[in-house]
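Q: Predicted structure and sequence below. I'll ask about it afterward.
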Amino acid sequence: MDQDKRKTLGTLAKAGAAACIAAKAPYVFAKKTTKIRVLGTHVTLQEAIRKQAMADLGIEVVFEPKGSAAVLQKASISPQSFDLYEQWSNSINILWQSGSIQSIDTRRITHWDEINGLSKTGRLVPDAHIGAGDAPHKILYVQDDGDLGQDESDHVSFLPYVHNVDSFGYNTNTINQGIPYETESWGWLLDKKYAGKVAIVNAPTIGLFDLALAAQAKGLVVFNDIGSITTKELDKLFNVLIKMKKEGHFSGFWTSVPESVEFMESGRVVIQSMFSPGVSALNGRGIPVTYAAPKEGYRGWHGVMCLSKTTQGREKDAAYEYMNWWLSGWPGAFIARQGYYISNPQRSKPLLSPEEWDYWYAGKAARKDLKGTDDKISVKMGQTRTGGSYEQRFSNVAVWNTVMPSYDYSLQKWYEFVSA
């Protein structure tokens, strides 16, 4: 027997012995569960979602929820701290330009073809108003030169998933019920009769537009393009806002949905910037808060799920599994109960009752009491969702959450305002 054969047989013998040991003590070679870290806000980073994902996927999912500004700051400077990032499309330009995220291959997204036109073209119906600013389709696709644009390609900057239109919530125990698209107005946020009882979301790329829409509605400032406010226009806007703040008009600035709920529940405010889950939670607690359908149009937002540039190997595979899970049906049905839409709603429809679908998506009156994600009744029988159907609401977007060319200057002015 030559030397090479002896080496081969020796290697096989060792492998056989190792296999026997493994058979007797399998725990020695126990497979380690893959872990993915998700950085985002309380909007989607909810415990029920985390538990369901782990049960369905067999991976460990760790959530790190923070306020929107803190989340964006951490993601832009510490890509190694997360595998997936969940927030809104106004964060995309910052993350892409900082090199914190890598592109997502749509060929690995199981239900990519089911994602509807809102994400890909900016419209759900042909005659819909797209809205000013960063409509999601404008920053979705990675172009040949590495920039982001709307020409279709196999690589995208984010996975389109949850989205909604935002406005403000008001307590109808104090403020008379308005008429959607007719009397409800962003201008209410700056109405002096609510002075001292108004709160705004503390996010420069979100709260800024709530206040810009309000100031324009009141005729205090006029913008040439509200999706790209100039520095001179910002000066005019913040001169008005800082004066009002010093006069005590604003009660506070909230950074998370739970905080916004506390503001309204405690009676600290009667009107404020709000996200849909906050309104749902308050209604579930018996506090009559209406989510306005402003006659000027909504502020639209689109959820983005982004892949960290540092995520590779098995963690990257698991991240794709988690992204695919989000479009698999259950998550879309879950978040519908807090007033959010999913990019491929037809897959979630069978997991919603006909009454839930009719209320949340079709804009019809609730045929029975409906529960929110906290299992409390958030919609009473006979109620109709303000703003109407999915298509109607997204046909009335005034502006999208946006990072403007004047972003750096707007940040400076925002913090001057908040600290004034």
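A: On my side now, so go ahead. Residues are numbered from 1 along each chain as shown.
Q: make it CA atoms for all contacts and neighbour counts henceforth
A: Will do.
Q: all helices for the stretch 301-420 of the chain, in order.
A: Remark: helices assigned in the stretch 301-420 of the chain by DSSP state H, counting those that start in this stretch are 313-326, 330-336, 345-348, 354-360, 390-393, 407-419.
Q: quick one, helices of the stretch 51-200 of the chain?
A: In the stretch 51-200 of the chain, helices defined by DSSP H, counting those that start in this stretch lie at 68-77, 92-98, 117-121, listed in chain order.
Q: For the longest one, which residues meet the burial criterion?
A: Pointing back at helix 68-77 there. Along helix 68-77, these residues count as buried under the neighbour rule (16 or more other C-alpha atoms under 10 Å): 68, 71-72, 75-76.
Q: so can I have a markdown table of these showing distance to residue 356?
A: Listed next are these as a markdown table, based on distance: C-alpha to C-alpha, whole Å:
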| residue | distance to residue 356 |
| --- | --- |
| 68 | 29 |
| 71 | 32 |
| 72 | 33 |
| 75 | 35 |
| 76 | 38 |
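Q: try this one side by side with the last:
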Amino acid sequence: MNLNRREMLGATLASVTVAASRAVNASETFETPTIHVPSRPVVRVLGTHVTLQEDLRIRAEADLGIQLEFTPGGSAEVLHRASTRPESFDLYEQWSNSIRVLWQAGAIQPIDRNRIRYWDEINPLTRVGRLTPDAKNGAGDAPNKLLFIQPDRTLGGSSTEEVSFLPYVHNVDSFGYNAAIVPRGIPYETESWAWLLDERWAGQVSIVNEPTIGLFDLALAVQAKGLAEFDDIGDLSESELETLFQILEDFRRGGHFRGVWSSVPASVDLMSRGEAVIESMFSPAVFDLRGRDVDCVYASPKEGYRAWHGVMCLSSKTTGAVKDAAYEYMNWWLSGWPGAFIARQGYYISNPQRSRGELSAAEWDYWYEGKPAATDLQGTTGRVVVKAGQKRDGGSYEKRFSNIAVWNTVMNSYEASLRHWNEFLSG
């Protein structure tokens, strides 16, 4: 970022005006000079705790000379707010499964990809749907299907100059388990989504409270356990939803589920306190728990992962200097340091090579290449989260993204799934 850009976005001295009053009683009096200093542009960012982290806000403000207001919340909560009140935010950060809802609600505006400085560095995962030609596509809404704004103003996979979101943070998710209690499995061979419904862990299972995420964890578990078979797990019909939730209701009545969580810290607390031994989990929680000496394993299910792709969207109401500042913040995310920061929590960035120089060789080899850690590695809190000799659960970036079962998706039966989900939780 050059100095002129920073000066443009930061606070600048606009003007100094001196006004003289008329002479009173044959003497002149002068008003005190008034100095007008415009405040720094304020960009309001609505999203989840996954990316709305204080360390990131502080660094971005220092690098860009702008002011950021982060409003993190639960997934369903922030999606509802964004889709109904676009005037309440400037940028929205969540997952690609929110895009259809936001676009159809008119809550977000097109992003000019020519204003994304590192667009040409973004890897094939988002632009064509897979990292390598041999990788599984995965069911549901792969992000490339939602990225480009077509001439008829629908979303699709054919490349255009306008996009619905900035591709940035992404990962594959599964479930975490406490290996001090749950016997350690073999990645891609014995670890299975069916473990979430294993009767041995009744009363100690927790699920993420998000119908477009937790629902798929449970559908994968039901199918893996042989309790039902779905034609397309990325697009369940209403009758398949009825079947799924009838099965889940039996487990709920039997006390199988400890509860649900809506934030990464809440999921960490459940396992660290011993209330859950197996649960839906996001990557930072795994490494947080390991930093607390909990032997948490992030499963590599033989059925495949549930994948997600982060999206940064521009509110349909954002204009002018704030819009310019929002573009600078989007560009900042792909500039190197942020990608390295989130790598230490187990996440990936869409242009990883730019972040490589911000990581040590040992960090790059562990987080991206799946090699044993050459040294102890610290996470973002300063705790050691990886000990020398350990390998990343699931292996390399390519290995993990070659085994996708389903993407987080808003299905055609979304309204019905939402009703079933709420009934399931309130039951």
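A: Here it is on my side, so go on. This is a predicted model, so every value here is computed, not measured.
Q: tm score of chain vs chain?
A: The TM-score (TM-score structural alignment, normalised by the length of structure 1) is 0.94; 402 aligned residues with a C-alpha RMSD of 1.3 Å.
Q: out of the helices of the stretch 301-420 of structure 1, deepest packed?
A: Ranked by mean neighbour count under mean count of other C-alpha atoms under 10 Å, the helices of the stretch 301-420 of structure 1 are led by helix 330-336, which reaches a mean of 22.
Q: quick revisit: among the helices of the stretch 51-200 of structure 1, which is nearest residue 343 of structure 1?
A: helix 117-121 (7.2 Å; C-alpha to C-alpha).
Q: so where in structure 2 does the closest one end up aligned?
A: The aligned range for helix 117-121 of structure 1 in structure 2 is 124-128, by TM-score structural alignment.
Q: how far is the matching stretch from where the chain is centred?
A: Computed by C-alpha atoms, centre = their mean, to the nearest Å, the chain-centroid distance of stretch 124-128 of structure 2 equals 17 Å.
Q: Stretch 234-245 of structure 1 now?
A: Its chain's average C-alpha position is 28 Å from that of stretch 234-245 of structure 1, according to C-alpha atoms, centre = their mean.
Q: So which bits of that stretch are buried?
A: Burial within stretch 234-245 of structure 1, assessed by neighbour count using 16+ other C-alpha under 10 Å, is assigned to 234, 237-238, 241-242, 244-245.
Q: average distance between it and structure 2?
A: Using mean C-alpha distance after the TM-score superposition for structure 1, stretch 234-245 of structure 1 ends up 0.5 Å from its aligned counterpart in structure 2, as a mean over the superposed pairs.
Q: So which bit of structure 2 is that stretch matched to?
A: Stretch 234-245 of structure 1 corresponds to residues 241-252 of structure 2 when matched by TM-score structural alignment.
Q: which residues touch that stretch?
A: Contacting residues not belonging to stretch 241-252 of structure 2 are listed as 197, 219, 222, 227-228, 257, 416-417, 420, 424 [C-alpha atoms under 8 Å, 6 or more residues apart in numbering].
Q: Name the nearest of the buried residues of helix 68-77 of structure 1 relative to residue 286 of structure 1.
A: Checking these against residue 286 of structure 1 with C-alpha to C-alpha, the nearest one is residue 68 at 27.4 Å.
Q: residue in structure 1 matching residue 294 of structure 2?
A: By TM-score structural alignment, residue 294 of structure 2 lines up with residue 287.
Q: Please apply the same query to residue 153 of structure 2.
A: Counting by TM-score structural alignment, residue 153 of structure 2 corresponds to residue 146 in structure 1.
Q: Could you point out the longest strand of structure 1?
A: When structure 1 is parsed with DSSP state E, its longest strand is strand 159-171.
Q: mean deviation of that strand from structure 2?
A: Strand 159-171 of structure 1, aligned to structure 2 and superposed, deviates on average by 0.1 Å (mean C-alpha distance after the TM-score superposition for structure 1).
Q: Would you mind pulling up the elements that that strand packs against?
A: Packed against strand 159-171 of structure 1, as judged by 3 or more C-alpha pairs under 8 Å, 6 or more residues apart in numbering; DSSP states H and E, are the following elements: strand 271-274, strand 289-291, strand 298-308.
Q: TSV please, covering the helices of the stretch 51-200 of structure 1 and showing distance to residue 274 of structure 1.
A: Formatted as TSV, those follow (distance: least, C-alpha to C-alpha, whole Å):
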stretch	distance to residue 274 of structure 1
helix 68-77	13
helix 92-98	22
helix 117-121	22
